[in-house]
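Peer 1: This is the structure alone, sequence omitted:
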């Protein structure tokens, strides 16, 4: 199994795009391996399929940007169906857990992610970024 020193978590938002570029610059500078992860979490299978399709588009764009920058980016697409989300924050925790699981599986050195996602309304640190920062066993770089 390939080890990725950099894992860029993305949802396609503006902050995520900044994180993607930062991850690619680090990857190119140190000549290391990088992967980008998109986590699609939905209540229904049909919603998840739509989000998985969006994730494919986002990750393909990341790979293309990487190629233009001279960086080989591998894609990790995770789809999760949750029939119920009983309390606030479960979605963010589920996304954070998927990111952290991938980081552990691929022995990632640094997770790079945006400070808040496309659905965040809080101007402070987003809920997924906060959960990843709190629980990560590796370095986390948050782009703002």
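Peer 2: Great, that's in hand. As the structure is a computational prediction, the values presented were derived from the model and not from experiment.

Peer 1: Could you use CA atoms for every contact and neighbour count after this?
Peer 2: Will do.

Peer 1: Could you report the neighbour count for residue 112?
Peer 2: Residue 112 is flanked by 26 other residues according to other C-alpha atoms under 10 Å.

Peer 1: That one and residue 15 touch, don't they?
Peer 2: No. Applying C-alpha atoms under 8 Å as the test, residue 112 and residue 15 come out as separate, 10.7 Å apart.

Peer 1: same for the longest helix along the chain, what does it pack against?
Peer 2: The helix that spans the most residues within the chain, counting by DSSP state H, is helix 45-69. On a contact count with 3 or more C-alpha pairs under 8 Å, 6 or more residues apart in numbering; DSSP states H and E, helix 45-69 meets helix 14-30, strand 34-42, strand 73-81.

Peer 1: adding another structure so you can compare the two:
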């Protein structure tokens, strides 16, 4: 795996690429890099940015959403799976290209494959009592902090 062009960290969920194939660990490192190409005129940049943002959101929040489904009864697994389908729906043409039309096409293909894997994870998900208790503790702390701000 390529390391971040700026800080040399291993890119994770928030990774980003430019049209020259440079890899960055985050938007911050991407913005610090001064010798990069002008990606804003690339035909796939908007689709890449939109799906990248959606991907980050899903990967950071899906487990919390599943815990909410246990605690609040909503959203249900079926809702999450439907929303995930809606997230991927505009990008199926890129899936057909299998990443063969440049770096952004390749990245979009990667994100779709990851989101398809996430669908399987959600389908098979079972509550882990330890993680659920941790999530409840964090939820209660947020609720208490919000209440303290009101008072």
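Peer 2: Sure thing, it's come through. Just so we're clear, the structure is a prediction, and the values are computed from it rather than from any experiment.

Peer 1: Any idea what the TM-score comes out to?
Peer 2: Comparison of the two superposed chains (TM-score structural alignment, normalised by the length of structure 1) gives a TM-score of 0.29, and 70 aligned residues with a C-alpha RMSD of 4.7 Å.

Peer 1: coming back round to it: which other residues reach the longest helix of structure 1?
Peer 2: 10-12, 20, 24, 28, 36-42, 72-75, 77-81 (C-alpha atoms under 8 Å, 6 or more residues apart in numbering).

Peer 1: let's go with 6 Å and repeat that
Peer 2: 12, 38, 40, 42, 73 (C-alpha atoms under 6 Å, 6 or more residues apart in numbering).

Peer 1: In these, find the pair that's most separated.
Peer 2: Farthest pair in the contacts of helix 45-69 of structure 1 (C-alpha to C-alpha) is 42 and 73. Separation: 25.6 Å.

Peer 1: Looking only at neighbour counts, state which of the two leads.
Peer 2: Legend: neighbour count by other C-alpha under 10 Å for residue 42 of structure 1 and residue 73, higher for residue 73 (24 against 21).

Peer 1: Could you measure from that one over to residue 24 of structure 1?
Peer 2: Distance of residue 73 of structure 1 to residue 24 of structure 1, given as C-alpha to C-alpha, to the nearest Å: 8 Å.

Peer 1: ok, now residue 96 of structure 1?
Peer 2: 21 Å.

Peer 1: Stretch 25-42 of structure 1: which residues count as buried?
Peer 2: By neighbour count on 16 or more other C-alpha atoms under 10 Å, the buried set for stretch 25-42 of structure 1 is 25-28, 33-42.

Peer 1: Could you do stretch 114-123 of structure 2 as well?
Peer 2: Quick answer for stretch 114-123 of structure 2 (16+ other C-alpha under 10 Å): 115-116, 118-119, 122.

Peer 1: Kindly reformat those residues as JSON lines containing distance to residue 92 of structure 2 and secondary structure.
Peer 2: Converted to JSON lines, those look like this (distance: C-alpha to C-alpha, whole Å; DSSP: H, G, I helix; E, B strand; the rest coil):
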{"residue": "115", "distance to residue 92 of structure 2": "12", "secondary structure": "helix"}
{"residue": "116", "distance to residue 92 of structure 2": "12", "secondary structure": "helix"}
{"residue": "118", "distance to residue 92 of structure 2": "16", "secondary structure": "helix"}
{"residue": "119", "distance to residue 92 of structure 2": "15", "secondary structure": "helix"}
{"residue": "122", "distance to residue 92 of structure 2": "20", "secondary structure": "helix"}
